[in-house]
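[1] got a predicted model here, sequence first, then my questions.
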Amino acid sequence: MTRVADEMPPTAASLAPGRNLTAVFVNPGLPGERFWNMVTATMQAAAQDLNVSLEVVYAERNPILMKRLASAALARATPPDYLVLVNEEQAASDLLPLADGASSHVVMLLNGLTPEEQTTHGVPGSVHPSWIASVIPDNHGAGRRMASELIDAARIYPPGETRHGLALIGDTRTPASIARNAGMLNGFAEHDVVKMTRILEARWNLPDAERLTHHYLQWAERSGLHNTLIWAANDAMAEGAVRAVEASGMQPGKDVLIAGLNWSPEGIAMVMDKRMVMSDGGHFMAGAWAMVMLRDHADDTHWAPRTVHFPMSPIHQGNVDIYGPLLIQPDWETVDFTRFRLQTMEDDYAFDPMAVLEQMKDSPAPLERQD
């Protein structure tokens, strides 16, 4: 495919409708990391449905390596039709000018550009003709909802008593984390019965969260603080908090209430056994949504560059019996991701992770599918 910016607008990709597309996803994580495994798995299932040959390369949480991998893909003799990037630690924006000089189109997912970066690079289709779309989950809404559900669950504590909040955040740099943290602060600020006593950066991992929670609980005990609510920015940190609470001789879900995020099998299992109040999530489907969008871009010459914001949803005691088993052992091949394509370019995308779970719930059992 050849695109000359002066002769052919990037919205009119010279790709035969329906033909096989090539895409490279620069996964910012490490092979084997739970969340990034989930992003990749749903992306691969969607790619299969949409006739996309997907290649995944891993940046291993190294922004320099991420730039190197993306640059190498763009410099190939035959570059991929699409490059899928995550703006982890603000490393992706520097790649947009490089993509403009190649024949690849860029889809950004999960972490978009920061407001500061947008002053230079704009939005999809404005400054960089290669940048066709971003797909961003509602992290602010998820963070706020987690705080609200913790407060609702805290009615088990005596009326009128102050609840003490610990927040285990992932970082203060990535746009997704910044939005999630802001939602948490807004959610707790709406209720004067909660006092946020500590906000600690656990760097997204279980061991740091377990250690920090252990020290917090010791401090809370010395200070005479009880009725603790723990907001954890992902399920791995929530699991670390659960382990620290159990090691202290208390019962998570009763003595200490904990909320996480990711819809990970581990997190869902802890919601099922009531050690966690809830796990918000569905954002790992951003990779699948990216496959839908690039397919639509390739097949329709009237594509308009866009940023799509999509909802996240909670798995809690009210719905975990229905959806929990689907997430503990997910079979993404039961989902028909073509259903999420646009019918016309004037439509809006209806990306909803709960719609995916509904498809899985209604799909035939494996033995039935073999008939």
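    That came in fine, so what should we check first?

[2] only C-alpha atoms for contact and neighbour calcs from this point on.
    Noted.

[3] strands of the stretch 201-350 of the chain, start to end?
    228-232, 256-261, 278-281, 306-310, 313-316 (DSSP state E, counting those that start in this stretch).

[4] before we go on, here's another structure to hold up against the first:
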Amino acid sequence: MDRLSFSCYPLLCKPLRILKRALLPLALTLGILACATAQPLRVTLLNPDPPGDPFWDLLVSFMQASADDLGVQLKIINSEPGNRFKSLQLARQELSAVDKPDYFVTLLLNRVAPLMIEEAEKRGVKFFSVNSDLSRDERKKLGEPRERYKSWIGKMSPDDSYAGYLLGKKLIEKAREKNLTDKQHQIQIIAIAGEGGLRFPMTGSAD
């Protein structure tokens, strides 16, 4: 099977359309594998947020609907918002369990993503990452899916740099409409990056 890798432009598509296009290949792959095995495939999704987040609720509902259609056993584990170490703890518990899943799906969280991928490789569990990508330094160490870690079968990562560019462009357009300029007739924008993944959209906005 070829490496699975998808890109999408979040500000160009409606969220549901993004999820369908990005997760459909994974759903089809799992469906084919489920038909070829006697036992239903077991898939665990580690949700970085508890129920109530609009984006992740949408992703969970789509995955659950796909799992129901394809006869896949889907388990949802909810972590704590912004707590990557809690997510790592939950991932390690699930990947080392006696009834560990066949596939593990989650976000590539800053600094702990390599540890999750290494744990999945060690336990022989297929790992698929969604809505995120590695930092440049992490990519140098880990490579791309199926290169150094065979269990990391693929990823779905949005084009955050292009999204940042579109966001910056829209902010500038709105600022000009409202005449929000300084004495030199320039528009001042401050971009504040938090988690590591935000460095990519901030780079795009700077362009």
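    That came through, no problem. Computed from a prediction, not measured in an experiment: that's the story for all the values here.

[5] residue in structure 2 paired with Met184 of structure 1?
    Aligned by TM-score structural alignment, Met184 of structure 1 pairs with Ser205 of structure 2.

[6] A helix includes its match, no?
    Yes: under DSSP: H, G, I helix; E, B strand; the rest coil, Ser205 of structure 2 falls within a helix.

[7] could you find the counterpart of Ser129 of structure 2 in structure 1?
    Match for Ser129 of structure 2 (TM-score structural alignment): Met108.

[8] list the contacts of that match.
    Neighbour list for Met108 of structure 1: 84-87, 131, 133-135, 290 [criterion: Cα atoms under 8 Å, 6 or more residues apart in numbering].

[9] cool, and Leu88 of structure 2?
    With Cα under 8 Å, 6+ apart, Leu88 of structure 2 has these contacts: 112, 115-116.

[10] give the helix, strand or coil label for it.
    For Leu88 of structure 2, the assignment made with three-state DSSP gives helix.

[11] quick check: Pro366 of structure 1 vs Ala238 of structure 1, distance?
    Distance, Pro366 of structure 1 to Ala238 of structure 1, by Cα to Cα, to the nearest Å: 32 Å.

[12] compare these two (neighbour count), which wins?
    Ala238 (31 against 10; other Cα atoms under 10 Å).

[13] tally up the residues packed near Asp321 of structure 1, please.
    13.

[14] which residue sits closest to it in space, ignoring its chain neighbours?
    Distance criterion Cα to Cα, 6 or more residues apart in numbering; nearest residue to Asp321 of structure 1, sequence neighbours excluded, is Met272 at 7.3 Å.

[15] what does the one you found align to in structure 2?
    Aligned partner of Met272 of structure 1 by TM-score structural alignment: none.

[16] what's around Met272 of structure 1, how many residues?
    20.

[17] same check on Asp49 of structure 1?
    Under the criterion other Cα under 10 Å, the count of neighbours that Asp49 of structure 1 has is 17.

[18] equivalent analysis for the one 5 residues further on, please.
    For Leu54 of structure 1, the tally of surrounding residues (other Cα under 10 Å) stands at 21.

[19] what do you get for Lys20 of structure 2?
    15.

[20] now swap in Thr37 of structure 2 and tell me
    Neighbours of Thr37 of structure 2 under the rule other Cα under 10 Å: 9.

[21] before we move on, what about Leu85 of structure 1?
    Leu85 of structure 1 is flanked by 28 other residues according to other Cα under 10 Å.

[22] do the same with Glu116 of structure 1
    By other Cα under 10 Å, neighbour count at Glu116 of structure 1 equals 9.

[23] distance of it relative to Met184 of structure 1?
    Distance from Glu116 of structure 1 to Met184 of structure 1, by Cα to Cα: 23 Å.

[24] mind checking how far the match of Met184 of structure 1 is from Asn78 of structure 2?
    From Ser205 of structure 2 to Asn78 of structure 2 the distance is 31 Å (Cα to Cα).

[25] next one: Asp159 of structure 2
    Asp159 of structure 2 is 25 Å from Asn78 of structure 2, by Cα to Cα.

[26] so what's the residue count around the corresponding residue of structure 2 for Gln90 of structure 1?
    Superposed on structure 2 with TM-score structural alignment, Gln90 of structure 1 falls opposite Arg111. Other residues near Arg111 of structure 2 come to 15 when the count uses other Cα under 10 Å.

[27] residues contacting Arg111 of structure 2?
    Arg111 of structure 2 makes no contacts at all, as judged by Cα under 8 Å, 6+ apart.

[28] which SS state does it fall under?
    coil.

[29] repeat for Gly29 of structure 1
    coil.

[30] where exactly do the strands run in structure 2?
    Ranges of strands in structure 2, per DSSP state E, are 4-6, 42-47, 73-78, 103-106, 126-130, 152-156.

[31] could I get these as CSV with distance to Arg21 of structure 2?
    Compiled in CSV, the strands of structure 2 are given as follows (distance: least, Cα to Cα, whole Å):
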stretch, distance to Arg21 of structure 2
strand 4-6, 9
strand 42-47, 18
strand 73-78, 19
strand 103-106, 16
strand 126-130, 12
strand 152-156, 10
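
[32] picking that back up, not counting its neighbours along the chain, what's nearest the match of Ser129 of structure 2?
    Ser134 (4.5 Å).

[33] in this structure the one you found contacts Leu109, no?
    Yes: counting by Cα atoms under 8 Å, Ser134 of structure 1 touches Leu109, with 5.5 Å between them.

[34] who touches both of those two?
    Joint contacts of Ser134 of structure 1 and Leu109 (Cα under 8 Å, 6+ apart) are Ala290.

[35] what is the neighbour count of the match of Met184 of structure 1?
    With other Cα under 10 Å as criterion, Ser205 of structure 2 counts 21.

[36] hang on, it packs against Lys170?
    No: in this structure, Ser205 of structure 2 is not within contact of Lys170 by Cα under 8 Å, at 10.1 Å.
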